[in-house]
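Chemist: here is a sequence with its predicted model. Questions after.
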Amino acid sequence: MDKLVIQLLNESRERIYTRWMDEMERVRDEHRLQSITDRAYEETNQELFEIIYTHIEQNVHKPTDRMTEFAEHLMKIGWRLSYITQGLQNFRRIILAIILDANQSNEKVFAMYDEIDRWIDPIVNQLINESAKNWENTVSIQKVALQELSAPLIPVFENISVMPLIGTIDTERAKLIMENLLTGVIKHRSQVVLIDITGVPVVDTMVAHHIIQAAEAVRLVGAQCILVGIRPEIAQTIVNLGIDLGQFPTKSTLFKGMKSALELTKRQMIELE
């Protein structure tokens, strides 16, 4: 950064700090930070101000590790990145006012303000880009985790596994169900698989088609599928739609399905006195 700009900013540091803190107090309401104590908010603003001035002194045109860590920490505890970017924008406006107050020539004013722009804009842009990358990475990780949890095949007895389904089944999830079923049947050496649709709110033609496909795929790898969790309203819907589920057994509850699965594997439930 131009030495004249740095000199002017250092000479006006206290004035800039006072005006900047006043501006940042107004930012508090916009970013819903009323729950933050006055002391904590003031200390955070002081730290950000010091980071900005460190950038000035070092003539850095991108976020330093200190600013990046500061931004990541605030976002982890619920602050918005726009708090920092707006702080930089406020700093820009105050600097312009200070430069104008210095009675510099128009040519110098424009040159100095252009210098400030070329210093602040790359910092703002990189902070936003880094935040976007972190957000995309977080969403990607969460998506994978949800997919892994959305269609688990759980071995409950030797040769018997259960796949509980909860929520809406779309084409993408149906594909995941098929993959987990086939992989799990082979991995757990399942002879019987119970698909529990108790938590599926709606069973329409498309959902039924996906379930039938999954059951057929399980049969082709040498296991049998039992569909459980057929509630009365689901049964009525299946009948009204003319969906044929006669290719594999169906049971109203997981308990009844488990009893059938045990019988298919030559075992039975026995009540103990």
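Modeler: Here it is on my side, so go on. Numbers count the residues shown, from 1 in each chain.

Chemist: all contacts plus neighbour counts: C-alpha atoms, from now on.
Modeler: Noted.

Chemist: in what helix or strand does the residue nearest the centre of the chain lie?
Modeler: In the chain, the residue lying closest to the centroid (Cα atoms, centre = their mean) is Val139, at 3.5 Å. Per DSSP states H and E, Val139 falls inside helix 106-150.

Chemist: pasting the second one now:
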Amino acid sequence: MDEKFKRIAIDNSDTIVAMWLEEINTLKETNYAATMSDELFESTNREFVNVIFTSIKNQGDTQALKDFSEKIINLGWQLSYITDGLQMFTRVTIDYILRQSNQVDSSYISEVLKSVDEWVEPIIRQLVNDYSGSWEHIVSLQRVALQELSAPLIPVVEGITVMPLVGTIDTERAKLIMENLLEGVIKHNSEVVLIDITGVPVVDTMVAHHIIQAAEAVRLVGATCILVGIRPEIAQTIVNLGIDLEKFPTKSSLKKGFTSALEITNRKIVNLEEKNEAIEKFIGSIHGE
């Protein structure tokens, strides 16, 4: 920005800030700000405009811009908040500078427009780049976290593990399920694996195919796979689609599947009270002899 215009903006920053705050308050009803409290919206706007003036005073210092873009992401506000705010700031600043001069010729107006644009444009570019970079980083971290949670294999008791599945199963997730199953079966020395699809909303041909592949892979490494969580609507869908699930056991609930897993591993659930009564009777019979 031309130094004379820069000096006008800095010397009259309080007035420009007040004008800008009045303008940007019109954004309060937008999606990214409607749910925010008035206090948070106002404090964030003041921080925003302070960042703008800090950038003009300390050209080349981008840390304040980066910190502010990260804050906007954490608040869940859209990128349009930044672009709208800077456009309003440009408009307000140009309007104020023009009103401070008696010159109205086109060359002076063109000079003001060019100078303010040369000041604001790098700020827009820096904020957009920082916002995009921070957003991509957060999305990447979330994707990794979701992958870690999307197909967990949980050891329940010795030789029995459970894989609860929740949400839609696509090709990428099916590959992750397969990998986790095989690694987990070997790691935990599992004899039986329960795949719980209670939380899977839709079981179509593709999903069933992936599950069958996973079950076959488990069988090849020496373990048994039991599919649990077969709801009535899913059972009907499987029948209508002609999907063959006869190669491995299926149960309607995790409880029934776990009971089957115990039987496969030569164990069963025993009622302690009944067991104690049986022991007492046995001891009594011995004493009676």
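Modeler: Structure's in. What do you need? Just so we're clear, the structure is a prediction, and the values are computed from it rather than from any experiment.

Chemist: can you give me the TM-score here?
Modeler: Once superposed, chain against chain, the TM-score is 0.86 (TM-score structural alignment, normalised by the length of structure 1); 270 aligned residues with a Cα RMSD of 2.6 Å.

Chemist: so how far is the helix holding Val139 of structure 1 from its chain's centroid?
Modeler: Here helix 106-150 of structure 1 is found 17 Å from its chain centre; the criterion is Cα atoms, centre = their mean, to the nearest Å.

Chemist: got the contact list for the helix or strand following that helix?
Modeler: For helix 106-150 of structure 1, the following helix or strand on the C-terminal side (DSSP H and E) is strand 154-157. Applying Cα atoms under 8 Å, 6 or more residues apart in numbering, the contact partners of strand 154-157 of structure 1 are 161-163, 188, 190.

Chemist: go with 6 Å
Modeler: With Cα atoms under 6 Å, 6 or more residues apart in numbering as the test, strand 154-157 of structure 1 has contacts from 161-162.

Chemist: next, the buried residues of that strand.
Modeler: If you call a residue buried by 16 or more other Cα atoms under 10 Å, then strand 154-157 of structure 1 has these buried ones: 154-155.

Chemist: same question for stretch 218-227 of structure 2.
Modeler: Of all the residues in stretch 218-227 of structure 2, those buried under the rule 16+ other Cα under 10 Å are 218-219, 223-227.

Chemist: same check on stretch 181-192 of structure 2?
Modeler: Judged by neighbour count using 16+ other Cα under 10 Å, the buried positions of stretch 181-192 of structure 2 are 181-182, 184-185, 188-192.

Chemist: what does it rub up against?
Modeler: Stretch 181-192 of structure 2 is contacted from outside by 159-160, 223-225, using Cα under 6 Å, 6+ apart.

Chemist: distance of the residue lying closest to Leu21 of structure 2 once chain neighbours are set aside relative to Tyr131 of structure 2?
Modeler: Closest residue to Leu21 of structure 2 apart from its sequence neighbours, by Cα to Cα, 6 or more residues apart in numbering: Asn45 at 7.1 Å. Distance, Asn45 of structure 2 to Tyr131 of structure 2, by Cα to Cα, to the nearest Å: 16 Å.

Chemist: same thing with Val49 of structure 2?
Modeler: 17 Å.

Chemist: show me which of those two is the more surrounded one.
Modeler: When neighbours are counted by other Cα atoms under 10 Å, Val49 of structure 2 and Tyr131 differ, and Tyr131 comes out ahead with 24 against 20.

Chemist: residue contacts, that one?
Modeler: Contacts for Tyr131 of structure 2 were tallied using Cα under 6 Å, 6+ apart; they are Ser69.

Chemist: apply 10 Å and report the result again.
Modeler: 65-73, 78-79, 82, 125, 137 (Cα atoms under 10 Å, 6 or more residues apart in numbering).

Chemist: got it, and Val124 of structure 1?
Modeler: By Cα under 10 Å, 6+ apart, the residues touching Val124 of structure 1 are 61-63, 81-82, 84-86, 88-89.
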